[in-house]
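J.: next come a sequence and a model predicted from it.
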Amino acid sequence: MEALETFVVESTVREEGDAYRSIVADIITELVLGGAIGRIKVVVRPEDSLFQMAVILRGSQPTVKLSDMASVEVSNQMRKELTISIDQEKYLPELLEKLWARYGRMKVFQPERKTLKMLVDDTGSEVAFLNDMVVADPRSTLQSRLVEMAIRATPEGFRVRYHSIDGHKFVFVASEDPLKPEWIQEAQKMAAELTEGE
């Protein structure tokens, strides 16, 4: 796990604080979030049935277009065939899903690991479309992994939950009981305190 700038876990029961710190660290490692999270603070108050988390993310990652990871060319004008040559395989599964959704599985072929071939109706407009096509949005997958991290760290039975992401701040609050507005405000204040001095 990449070192976090700030990693604070507070609990009114000291032993629980140490246990939650270990749990949260393990979850961050499992979900490969160490590079995305800069600062994190967790507060557990068992007497109030309350779990709060504030996370400050490191710099945001831009969307990945097909032109960022591959090149597209017309390989056979007569057959209206395009060839996509993959430079970065990291987003290949997402690319295949998008191509299958647009063209159908029967028109997309993968003769080699880093090569895709496909049949299209209009090669000119499809080359332009494909070069601009967003293959992956790391920010949206990051948000779902943050929510998963928070839920996994939450004490069992804390099924009433709130989360929000605003820019590079992620806030999560959970309880067994209905959430009080001041609990959410406390978590937002925690996030604001983590950003002081930026």
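T.: Structure received.
J.: going forward, measure contacts between C-alpha atoms and count neighbours the same way
T.: OK.
J.: surely residue 188 and residue 54 touch.
T.: Yes. Here residue 188 reaches residue 54: they are 7.2 Å apart, a contact under C-alpha atoms under 8 Å.
J.: out of the two, which sits in the more crowded spot?
T.: Shown here are residue 188 and residue 54; by other C-alpha atoms under 10 Å, residue 54 has more neighbours (29 against 22).
J.: how close does the residue most central in space within the chain get to residue 41?
T.: Using C-alpha atoms, centre = their mean, the residue of the chain that lies closest to the mean C-alpha position is residue 142, 1.1 Å off. In this structure, residue 142 and residue 41 are 18 Å apart, going by C-alpha to C-alpha, to the nearest Å.
J.: residue 56 reaches residue 190, doesn't it?
T.: No. Residue 56 is not in contact with residue 190 according to C-alpha under 8 Å; the separation is 10.1 Å.
J.: of those two, who's got more company?
T.: Each of residue 56 and residue 190 has its neighbours counted (other C-alpha under 10 Å); residue 56 has more, 24 against 20.
J.: okay, and the more buried one sits in which element?
T.: strand 50-57 (DSSP states H and E).
J.: alongside the first one, take a look at this:
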Amino acid sequence: MSEKVFVESLDPSYQYGYGVLMLKVIAEHALSELSLGGALEELRILVDMRKPLVAVRALLGPPLPPIRVMDCARVQEAADGIHVVLLDEGQAPFLAKLLREKFGGSLEQLDRWEVVVPAGAMPAKELERLVVSHPQERMGERIMDALERVIPVGFRVRYAEREGNSLLILASENPIPDGWVEEVKEALRKPPSPIPPEKMEGIRRKVEAAEILPKFKEGAMPWRL
């Protein structure tokens, strides 16, 4: 699997500093915990401890199509109406909401998996095409959640920019001048520089042994433990 998470320091003297290495661990953990591996093509993080500044650029993957009734349930016509049998439990609340909105109290609930839509209420083929949920919207929320986990608590001054499939966020404790934005964009024009695996081995062992990750969920900053 190709590497997706890159963390680099804008200060050459701190290229493999503790904060840089920890941010990579945190970012990888966030993507894994939120199941975002397929939603992002690349997550690139630039840090400068002197300013201080954290910049996160996410390249989003192809948009996800909407989930329709036919994607998560089996639709069968019968003498008593149209039977809708749930196949994907993850879509259960969205499907239930859709059917209630469309058919209200006329639905007959046979069990937790199956309901009957009254005969003549809607053609079965039309019912199959109804949109149950929009995964892209929920994916966007999870991506923002991941980015918030990467940005240290206290970095409340933000600059955000969205262009095409690229989302860029700068965060700092201090006002963000235009010069910082241009510095980050200039750095992002260059190919990412992966951290050598041997640099990550030690920090990963320390994280596993000391259970450091929960501290970051509580808001500790990588360079201020």
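T.: Sure, I can see it. None of the values given here were measured: they were computed from a predicted structure.
J.: superposing both, give me the TM-score.
T.: Put the two chains on top of each other and the TM-score (TM-score structural alignment, normalised by the length of the first structure) is 0.75; 187 aligned residues with a C-alpha RMSD of 3.0 Å.
J.: related to what we said a few turns ago, following the strand holding residue 56 of the first structure, which helix or strand comes up?
T.: Past strand 50-57 of the first structure, further along toward the C-terminus, the next helix or strand under DSSP H and E is strand 64-65.
J.: relative to the whole chain's centre, how far out is that next one?
T.: For strand 64-65 of the first structure, the separation from the chain centroid amounts to 15 Å (computed by C-alpha atoms, centre = their mean, to the nearest Å).
J.: so where in the second structure does that strand end up aligned?
T.: For strand 64-65 of the first structure, the aligned range in the second structure is residues 67-68, judged by TM-score structural alignment.
J.: average offset between the matching stretch and the first structure?
T.: On superposition with the first structure, the average gap between stretch 67-68 of the second structure and its aligned counterparts reaches 1.5 Å (mean C-alpha distance after the TM-score superposition for the first structure).
J.: got the contact list for that stretch?
T.: Around stretch 67-68 of the second structure, the neighbours that count as contacts under C-alpha atoms under 8 Å, 6 or more residues apart in numbering are 128-135.
J.: how about residue 49 of the first structure, what's its partner in the second structure?
T.: Match for residue 49 of the first structure (TM-score structural alignment): residue 52.
J.: quick check: that match touching residue 173?
T.: Yes. Counting by C-alpha under 8 Å, residue 52 of the second structure does reach residue 173; the two are 6.9 Å apart.
J.: higher neighbour count, the two?
T.: When neighbours are counted by other C-alpha under 10 Å, residue 52 of the second structure and residue 173 differ, and residue 173 comes out ahead with 16 against 12.
J.: what do we get in the first structure for the more buried one?
T.: In the first structure, the residue paired with residue 173 of the second structure according to TM-score structural alignment is residue 176.
J.: who touches its match in this structure?
T.: Contacts here follow C-alpha under 8 Å, 6+ apart; on that basis residue 176 of the first structure touches 49-50, 157-160.
J.: just send those back as TSV, with distance to residue 184 of the first structure too.
T.: Output for the contacts of residue 176 of the first structure, formatted as TSV (distance: C-alpha to C-alpha, whole Å):
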residue	distance to residue 184 of the first structure
49	14
50	11
157	19
158	15
159	15
160	12
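J.: by neighbour count, which of the residues you listed wins?
T.: Counting neighbours by other C-alpha under 10 Å, residue 50 leads those with 21 neighbours.
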